[in-house]
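Novice: quick check, what structure comes out for this input:
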Amino acid sequence: MTATPDILCIGSVMWDIIGRAPVEMRAGMDVPGRITRLPGGVAANIAMTLARIGLKPAVLTAIGRDAEGEDLIAASQARGMITEYAHRPEGLPTDRYMAVEGANGLIAAVADAHTLEACGAAILAPLADGRLGSAARPWAGPVAVDGNLTVALLSEIAGSPLFAAADLRLAPASPGKAERLRVLLGHPGATFYLNREEAGKIAGVAVRTAAEGAEAVRALGAARVLVTDGAGACADGSAEGVIVAVPPPVTVRRVTGAGDTFMAAHLVAERSGAGRRLALEHALAAAADYISGDVGT
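Specialist: This next block holds a predicted model:
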């Protein structure tokens, strides 16, 4: 029997194919390194972090019925994800993400989330048909939503009674998709997790610091905004004001998934009763551990 989930992670669950080299890189370089294939995608990265600390996350996503999809289901379950609510379309391939990272960070990446985008609202069916909730009795727990969803589906989520009682935690997936989240700016239960560039994209202005980014997005109607800035200070902006904290210095061994780890750790800290500052510091420490950790996990 499947365990009852503690949290829902809605969005991308795909294969991450990451090439990493221990040297600084630039466009056109060909260097030795390591290539890994692991379950990834924003929703999956958040879910895996939650599972590692003992929670039971369920993913609402689209995973193909091809061989890669079957492998991904098995690998996801092995890492603690509840996958029985995932939509499994016929005739569509399992999504993939490919990135190249060097000692100087992410060099380039391509995200192929076309199957997730094509399936649209079908991935939300368990929230409407009684398996996880309904319009009359909506899911009342935390929900992590990522920006790999289409603007149309994010707009539906923004006004849907299925999410009226949810604690929404929003991650844009990439700066290029950050503007998709604008449709959720007015949702009273939404918390945005952004990097400085993403905050600028949503606000439509250049921001020099995380605190400026948090204030700019708050000014557009967001109830709460957390903004990271790499090794720089991170900010948490809400109706109570803006607080900042500086991440611990680390040696960078990987970057893909760091923001998702930050978000998951912050959510868990708050769920455990931590105040704003303690939750922020806990999330920064967890992201630092991830960035400096074993690239094969």
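Novice: C-alpha from now on. contacts and neighbour counts both.
Specialist: OK.
Novice: OK, contacts around Ile202?
Specialist: Ala178, Glu179, Leu181, Arg182, Val217 (CA atoms under 8 Å, 6 or more residues apart in numbering).
Novice: same question for Glu215.
Specialist: Gly237, Val242.
Novice: turn the contacts of Ile202 into TSV, including secondary structure.
Specialist: Shown next, in TSV, are the contacts of Ile202 (DSSP: H, G, I helix; E, B strand; the rest coil):
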residue	secondary structure
Ala178	helix
Glu179	helix
Leu181	helix
Arg182	helix
Val217	helix
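Novice: was I right to think Asn195 contacts Thr228?
Specialist: Yes: counting by CA atoms under 8 Å, Asn195 does reach Thr228; the two are 4.6 Å apart.
Novice: between those two, tell me which one has more neighbours.
Specialist: Taking other CA atoms under 10 Å, Asn195 and Thr228 do not tie; Thr228 has more neighbours (29 against 26).
Novice: contact partners for that one?
Specialist: When contacts are counted by CA under 8 Å, 6+ apart, Thr228 is found next to Leu194, Asn195, Arg196, Ala210, Cys234, Ala235.
Novice: how far away is the second one from Asn104?
Specialist: It stands for Asn195. Applying CA to CA, to the nearest Å, the value for Asn195 to Asn104 is 17 Å.
Novice: next: the first one.
Specialist: Using CA to CA, one gets 20 Å for the distance from Leu194 to Asn104.
Novice: and if you look at the third one?
Specialist: Taking CA to CA as the measure, Arg196 falls 18 Å from Asn104.
Novice: so between those two, which is more surrounded?
Specialist: Arg196 (26 against 16).
Novice: which residues touch Ala122?
Specialist: Residues near Ala122 by CA under 8 Å, 6+ apart: His87.
Novice: and for Glu197?
Specialist: Pro175, Val207.
Novice: that one should be in a helix, yeah?
Specialist: Yes: under three-state DSSP, Glu197 falls within a helix.
Novice: and Thr36, what does it touch?
Specialist: Asp16, Ile17, Ile18, Gly19, Gly296.
Novice: one more to put side by side:
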Amino acid sequence: MTDAQRTTPDILCIGSVLWDIIGRAPNHMRVGADVPGRITRLPGGVAMNIAMTLRRFGMHPALLTAIGKDEEGRELLAACARMGMITKHVYLSEDLPTDCYMAVEGGNGLVAAIADAHSLEAAGDKILSPLSDGRLGTAQAPYDGIVALDGNLTESLLTQITHSPLFARADLRVAPASPGKAERLMPFLEGGRATLYVNLEEAGLMCQREFSSARDGAAALIARGARRVLVTDGGKSAAFADDVLIFDEQPPPVLVTRITGAGDTFMAAHIVAEAGGADPKDALSAALQAAAAYVSGEVP
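Specialist: Okay, here's the model as predicted:
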């Protein structure tokens, strides 16, 4: 069976699939700056960015998301299919527009961003129907593979997922969509059922304190009830922790050419490494290498 014919996923990516509209300029920017640069529109969203990296490493993700039946949605669905995503489980809405994300990046990193994921939030648990109606599982025979989940879902739906029998056997991997949505992941501290991928700011928001290192943030999240965590701190360090291990590692030094999608690339590469049998230290190293290649522009 060719990749184009494949319809059985080896991982589910649940969350935002939308259009990324990114403006990039090579020089440092401040609020109010008006500079020349490049503007691109590409498929994006946390779930989509993770899925794209998974495909690059040979996995076959299925998307569970909401996409509008508008022109933007038809284009986006076609683009996802061309990239090898399994799209037959996507919830297609007659009345909700396709979501989008807009960001401005300068030589000094991300300047500002706005995420419009209101349609995904409005669709709610409709996007999870394939997990209960027999297409991917049922409450009696739940899906037992890897699930990459993002924090663009509402807090009530994320809370529902932590207790739902539909996810009782799943290997849950969860990331916030942004620091502003980090606190939506609090139910996963109480449930202790997932691997969390957060940056240092997000770890601080979840623990309601500031941390000086990724390692400190990871230790605090485990103390708060998390099962497994990975905490990144840009180019400084990244840490892994569970109830037995805790360690950190420095990422490779690279020239940063882009920011948006780096955390999603890190998460996807870590999932691929562990799915391939890598131990925790090797999996962290592989994720850091992949993220470094992404932000340097080495990966198209």
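Novice: what's the TM-score here?
Specialist: Once superposed, chain against chain, the TM-score is 0.98 (TM-score structural alignment, normalised by the length of the first structure); 296 aligned residues with a CA RMSD of 1.0 Å.
Novice: residue in the first structure paired with Leu205 of the second structure?
Specialist: In the first structure, the residue paired with Leu205 of the second structure according to TM-score structural alignment is Lys201.
Novice: tell me the SS of that match?
Specialist: With three-state DSSP as the criterion, Lys201 of the first structure reads helix.
Novice: counterpart of Glu270 of the first structure in the second structure?
Specialist: Checking TM-score structural alignment: Glu270 of the first structure goes with Glu274.
Novice: which residues in the first structure form strands?
Specialist: Here the first structure has its strands, by DSSP state E, at 7-10, 14-20, 34-40, 57-60, 96-102, 105-112, 142-146, 167-171, 190-195, 224-228, 234-238, 241-245.
Novice: reformat those as a markdown table; add distance to Ile291 of the first structure.
Specialist: A markdown table is the format used below for the strands of the first structure (distance: least, CA to CA, whole Å):
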| stretch | distance to Ile291 of the first structure |
| --- | --- |
| strand 7-10 | 22 |
| strand 14-20 | 13 |
| strand 34-40 | 15 |
| strand 57-60 | 22 |
| strand 96-102 | 12 |
| strand 105-112 | 10 |
| strand 142-146 | 21 |
| strand 167-171 | 18 |
| strand 190-195 | 15 |
| strand 224-228 | 14 |
| strand 234-238 | 16 |
| strand 241-245 | 17 |
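Novice: of all these, which lies closest to Arg79 of the first structure?
Specialist: Arg79 of the first structure lies closest to strand 34-40 among those, at 8.9 Å (CA to CA).
Novice: which residues does the residue nearest the centre of the second structure contact?
Specialist: With distances taken as CA atoms, centre = their mean, Val46 lies nearest the centre of the second structure, 3.9 Å away. With contact taken as CA under 8 Å, 6+ apart, Val46 of the second structure is in contact with Gly15, Ser16, Val17, Asp150, Ala177, Gly261, Asp264.
Novice: that one pairs with which position in the first structure?
Specialist: Using TM-score structural alignment, Val46 of the second structure pairs with Val42 in the first structure.
Novice: what separates its match from Arg276 of the first structure, distance-wise?
Specialist: Going from Val42 of the first structure to Arg276 of the first structure by CA to CA gives 23 Å.
Novice: ok, now Leu55 of the first structure?
Specialist: 21 Å.
Novice: Met81 of the first structure now?
Specialist: 27 Å.
Novice: who's more crowded, those two?
Specialist: Counted by other CA under 10 Å, Met81 of the first structure and Arg276 do not tie: Met81 has more neighbours, with 24 against 17.
Novice: what's the longest helix in the first structure?
Specialist: helix 276-291 (DSSP state H).
Novice: what does Gly84 of the second structure align to in the first structure?
Specialist: Using TM-score structural alignment, Gly84 of the second structure pairs with Gly80 in the first structure.
Novice: quick one: contacts for the nearest residue in space to its match that is not next to it in sequence?
Specialist: Leaving aside its chain neighbours, Gly80 of the first structure sits nearest to Ala51 (5.2 Å; criterion: CA to CA, 6 or more residues apart in numbering). Neighbour list for Ala51 of the first structure: Pro57, Arg79, Gly80, Met81 [criterion: CA under 8 Å, 6+ apart].
Novice: any idea how far His118 of the second structure is from the counterpart of Ala51 of the first structure in the second structure?
Specialist: Counting by TM-score structural alignment, Ala51 of the first structure lines up with Arg55 in the second structure. Note on Arg55 of the second structure: its distance to His118 of the second structure, by CA to CA, is 27 Å.
Novice: counterpart of Ile114 of the second structure in the first structure?
Specialist: Under the alignment by TM-score structural alignment, Ile114 of the second structure pairs with Val110 in the first structure.
Novice: for the residue nearest to its match when sequence neighbours are not counted, what are its contacts?
Specialist: In this structure, Val110 of the first structure finds its nearest non-sequential neighbour in Met98, 5.3 Å apart by CA to CA, 6+ apart. Residues near Met98 of the first structure by CA under 8 Å, 6+ apart: Asp16, Ile17, Ile18, Gly19, Ala109, Val110, Ala111.
Novice: the fourth one - nearest residue in space that isn't next to it in sequence?
Specialist: This points to Gly19 of the first structure. Gly19 of the first structure sits nearest to Ile35 (CA to CA, 6+ apart), 4.3 Å away.
Novice: pretty sure that neighbour contacts Arg20?
Specialist: Yes: if you go by CA under 8 Å, Ile35 of the first structure and Arg20 touch, sitting 6.4 Å apart.
Novice: in terms of neighbours, single out the busier of the two.
Specialist: Set Ile35 of the first structure next to Arg20 and count neighbours by other CA under 10 Å: Arg20 wins out with 25 against 14.
Novice: re the thing from before, how far away is the match of Leu205 of the second structure from Ala279 of the first structure?
Specialist: 25 Å.
Novice: quick one on the thing from earlier: aligned partner of the residue nearest to Val110 of the first structure in the second structure?
Specialist: Checking TM-score structural alignment: Met98 of the first structure goes with Met102.
Novice: and the helices in the stretch 1-150 of the second structure?
Specialist: Assigned helices in the stretch 1-150 of the second structure, in chain order: 46-56, 71-82, 118-123 (criterion: DSSP state H, counting those that start in this stretch).
Novice: any chance of the ones you listed in CSV, with distance to Pro251 of the second structure too?
Specialist: Shown next, in CSV, are those (distance: least, CA to CA, whole Å):
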stretch, distance to Pro251 of the second structure
helix 46-56, 18
helix 71-82, 30
helix 118-123, 33
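Novice: nearest to Asp248 of the second structure, of the ones you listed?
Specialist: That would be helix 46-56 among these, by CA to CA, at 22.4 Å.
Novice: out of the contacts of Ala51 of the first structure, flag the one nearest to Ala158 of the first structure.
Specialist: Among the contacts of Ala51 of the first structure, Pro57 lies closest to Ala158 of the first structure (CA to CA), at 21.6 Å.
Novice: having no further points to raise, I will conclude here.
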